[in-house]
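Peer 1: I'd like to go over a predicted model; first the sequence, then the structure.
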Amino acid sequence: MEAFIDQYGALLIKATWETIYMTVVSTFFSYLLGVPLGVALSITKKGGIASSPTFNYAAGWVVNILRSVPFVILMVFIVPFTRLIAGTSIGPNAANIPLIIAATPFVARIVEQSIEEVDRGLVEAAKCMGASNFQIITKVMLVESKPSLIRGLSISSITILSYTAITGIIGAGGLGNIAITYGYQRYIESMRYSTVILLIILVVLIQLLCNIWAFKADKRNRN
């Protein structure tokens, strides 16, 4: 064990931090883009507070198309775009581009579903009190759906974490790259097992933190 740590410990630590970096950055930007898109999909439905069937149909198709493309294919397909934005097609920064593009429509659907869970009576009450659409979205929909949004965050971030492992195929760094380079290509089983264990630990931590946050955010648990 000591020999393994001496030889590969620093490499695994670096790869773990690269994985965390890609997950955090991609999650942040996918939510920055996905939350407004998810809200738009919800409020523009028939009967929504800003009903626009044409926009909803078009936006829904775009989201569905992006979600239907396998991440590996998307990652390879947009390599020229990745080079244009990041200046390179390898490394954690380059990997963030396809991660964000792949995760944003996924986040949008999760946000849409969370908002759909909000009691319509609360929305109607806010309307009767003269609240604007923006106030209804920010003060009612997003606030009331907060626990659901947090639970959705755990699903999204864990999905993005799994995607970071796939980016190892194109040398993006992180635990996925270590698993492929050392575990698969060099047949070092200890490295393969180590990367899997570290990924499991990260998943458990994300789920635990989000569960605690969602529990505290749920008004039903405050009594």
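Peer 2: Looks like it came in fine. Numbering: from 1, shown residues only.

Peer 1: from here on, contacts and neighbour counts on C-alpha atoms
Peer 2: Noted.

Peer 1: what's the single longest helix in this structure?
Peer 2: helix 2-43 (DSSP state H).

Peer 1: residues in contact with the next helix or strand after that helix?
Peer 2: Moving toward the C-terminus from helix 2-43, the next helix or strand (DSSP states H and E) is helix 53-68. Contacts made with helix 53-68 from outside it, assessed by C-alpha atoms under 8 Å, 6 or more residues apart in numbering, are listed as Ala40, Leu41, Thr44, Lys45, Lys46, Ala102, Pro105, Phe106, Ala108.

Peer 1: can you do 6 Å?
Peer 2: Applying C-alpha atoms under 6 Å, 6 or more residues apart in numbering, the external contacts of helix 53-68 come out as Leu41, Thr44, Pro105.

Peer 1: closest to Met129 among those?
Peer 2: Relative to Met129, the closest of the contacts of helix 53-68 is Thr44; by C-alpha to C-alpha it sits at 21.1 Å.

Peer 1: Now do the longest helix of the chain and helix 53-68, the angle between them.
Peer 2: 160 degrees (axes from the mean of the first three to the mean of the last three C-alpha atoms, to 10 degrees).

Peer 1: my guess is Leu175 contacts Trp17, does it?
Peer 2: No: judged on C-alpha atoms under 6 Å, Leu175 makes no contact with Trp17 at a distance of 8.9 Å.

Peer 1: more crowded one of these two?
Peer 2: The residue with more neighbours, out of Leu175 and Trp17, is Leu175; 32 against 14, by other C-alpha atoms under 10 Å.

Peer 1: Roughly how far does the nearest residue to that one once chain neighbours are set aside sit from Met22?
Peer 2: What sits nearest to Leu175 in space, not counting adjacent residues and going by C-alpha to C-alpha, 6 or more residues apart in numbering, is Ala15, at 5.1 Å. Here Ala15 is placed at a distance of 11 Å from Met22 (C-alpha to C-alpha, to the nearest Å).

Peer 1: related to what we said a few turns ago, count of neighbours near the residue nearest to Leu175?
Peer 2: Other residues close to Ala15 by other C-alpha under 10 Å number 21.

Peer 1: Touching, it and Gly176? I think so.
Peer 2: No: Ala15 lies out of contact with Gly176 (C-alpha under 6 Å); the separation is 8.3 Å.

Peer 1: ok, and here's another one to check against it:
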Amino acid sequence: MSQRLIELLLEALWETLAMVGVSTVLATLIGVPLGILLLVTQPGHILSRPTFNRIAGAVVNATRSTPFIILMVAIIPLTRMLVGTSIGTAAATVPLVIAAAPFVARLVESSLREVDSGLVEAAQAMGASPLQIIVKVLVPEALPGIAAGLTITVVSLIGYSAMAGAVGGGGLGDLGIRYGYQRFQGEVMLAVVAVLIVLVQLVQSLGDYAARRLNKRERSQANR
């Protein structure tokens, strides 16, 4: 592989890391509160709002059911309005966030659902407000599951960012398509695949480590 292609590979890797990093942060900021609301607004929960819950759930499900490549094309007008262009790394971040935020929300909701309902009832009996229950009971108890869910989200975003290359999104996917596929340079395609595999393995390992550290039960067993 030539020096030029190595430089292109490093540039594409940086673009992918930028896309995934920004998308993860924004999707987390949107998805975590949304996931909490999806749980606590269910009928009979601490902030029961059935109508809001049904509408929010329908929007989340509709977004999640849309294939990413179709979503990218469908929201091109929104992307242009937000970032001024429909191609490039910045433009690819918009559909990445929109695709990932509902995914994060459902994973957070699922993690919170695993929290023992007795803890919530005990907090209510002691006079805790809904906000206190969320901040001091639900979220701390669900942190290991939330960390695992965010790890899955980052891995998915890496795959989505590669797909974004098919429509000029930049990053490793774009490099693989332009050089590996269109110019029949097999070594470039292999290099892109290898970098993506290493990147996913690294993210998964770090995520698993974070989830173990956050799991109180595992930490207490490790200290014995």
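Peer 2: The structure has been received and is ready for your questions. Treat the numbers as computed from the prediction; the structure is a model and nothing was measured.

Peer 1: Please pull up the equivalent of Gly169 of structure 2 in structure 1.
Peer 2: Mapped onto structure 1 by TM-score structural alignment, Gly169 of structure 2 lines up with Ala172.

Peer 1: State the distance from the residue positioned nearest the centre of structure 1 to Ile206 of structure 1.
Peer 2: Centroid-nearest residue in structure 1: Ser156, 3.6 Å away (criterion: C-alpha atoms, centre = their mean). Noted for Ser156 of structure 1: a distance of 10 Å to Ile206 of structure 1, by C-alpha to C-alpha.

Peer 1: Check Gly87 of structure 1 too.
Peer 2: Counting by C-alpha to C-alpha, the gap from Gly87 of structure 1 to Ile206 of structure 1 is 31 Å.

Peer 1: Those two: who's more crowded?
Peer 2: Under the criterion of other C-alpha under 10 Å, the comparison of Gly87 of structure 1 against Ile206 puts Ile206 first, with 17 against 12.

Peer 1: Kindly name the residues of structure 2 that line up with whichever helix or strand the more buried one is part of.
Peer 2: For Ile206 of structure 1, the host element (DSSP H and E) is helix 189-217. Aligned using TM-score structural alignment, helix 189-217 of structure 1 spans residues 186-214 in structure 2.

Peer 1: circling back: mean shift between the helix holding Ile206 of structure 1 and structure 2?
Peer 2: Average distance, helix 189-217 of structure 1 versus aligned residues of structure 2 after superposition (mean C-alpha distance after the TM-score superposition for structure 1): 0.5 Å.

Peer 1: and the angle from that helix to helix 2-43?
Peer 2: Using the same axes, to 10 degrees: helix 189-217 of structure 1 against helix 2-43 is 40 degrees.

Peer 1: Do I have it right that Val188 of structure 2 meets Gln182?
Peer 2: No: with contact defined as C-alpha under 6 Å, Val188 of structure 2 does not reach Gln182; the gap is 11.1 Å.

Peer 1: more neighbours, these two?
Peer 2: More crowded of Val188 of structure 2 and Gln182, by other C-alpha under 10 Å: Val188, with 23 against 10.

Peer 1: Count the residues that sit near the residue nearest to that one when sequence neighbours are not counted.
Peer 2: Closest residue in space to Val188 of structure 2, ignoring its immediate chain neighbours: Gly180 at 5.1 Å, by C-alpha to C-alpha, 6+ apart. For Gly180 of structure 2, the neighbour count with other C-alpha under 10 Å is 19.

Peer 1: dump the residue contacts of Gly180 of structure 2.
Peer 2: Gly186, Val188, Met189.

Peer 1: I'd like the distance between the second one and Leu5 of structure 2.
Peer 2: Put plainly, it is Val188 of structure 2. 8 Å.

Peer 1: Same check on the first one?
Peer 2: Between Gly186 of structure 2 and Leu5 of structure 2 the distance, using C-alpha to C-alpha, works out to 12 Å.

Peer 1: now the last one
Peer 2: If you measure Met189 of structure 2 against Leu5 of structure 2 using C-alpha to C-alpha, the figure is 11 Å.

Peer 1: Just want to know which of those two has more residues nearby.
Peer 2: Using other C-alpha under 10 Å as the criterion, Met189 of structure 2 and Leu5 rank with Met189 on top: 20 against 14.

Peer 1: For that one, give me its contacts.
Peer 2: Residues near Met189 of structure 2 by C-alpha under 6 Å, 6+ apart: Gly176, Gly180.

Peer 1: try 10 Å this time
Peer 2: Leu172, Gly173, Leu175, Gly176, Ile177, Arg178, Tyr179, Gly180, Tyr181, Val195 (C-alpha atoms under 10 Å, 6 or more residues apart in numbering).

Peer 1: again, but for Leu9 of structure 2
Peer 2: Here Leu9 of structure 2 is in contact with Gln3, Glu15, Gly171, Leu172, Leu175, Gly176, Val188, Ala191, Val192, Val195 (criterion: C-alpha under 10 Å, 6+ apart).

Peer 1: and those as a markdown table, adding distance to Gly145 of structure 2?
Peer 2: Shown next, in a markdown table, are the contacts of Leu9 of structure 2 (distance: C-alpha to C-alpha, whole Å):
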| residue | distance to Gly145 of structure 2 |
| --- | --- |
| Gln3 | 43 |
| Glu15 | 29 |
| Gly171 | 30 |
| Leu172 | 29 |
| Leu175 | 34 |
| Gly176 | 34 |
| Val188 | 37 |
| Ala191 | 33 |
| Val192 | 31 |
| Val195 | 27 |
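
Peer 1: okay, which residue of structure 1 is out on the far edge from center?
Peer 2: Ranked by distance from the centre of structure 1 (C-alpha atoms, centre = their mean), the top residue is Ala3, with 36.5 Å.
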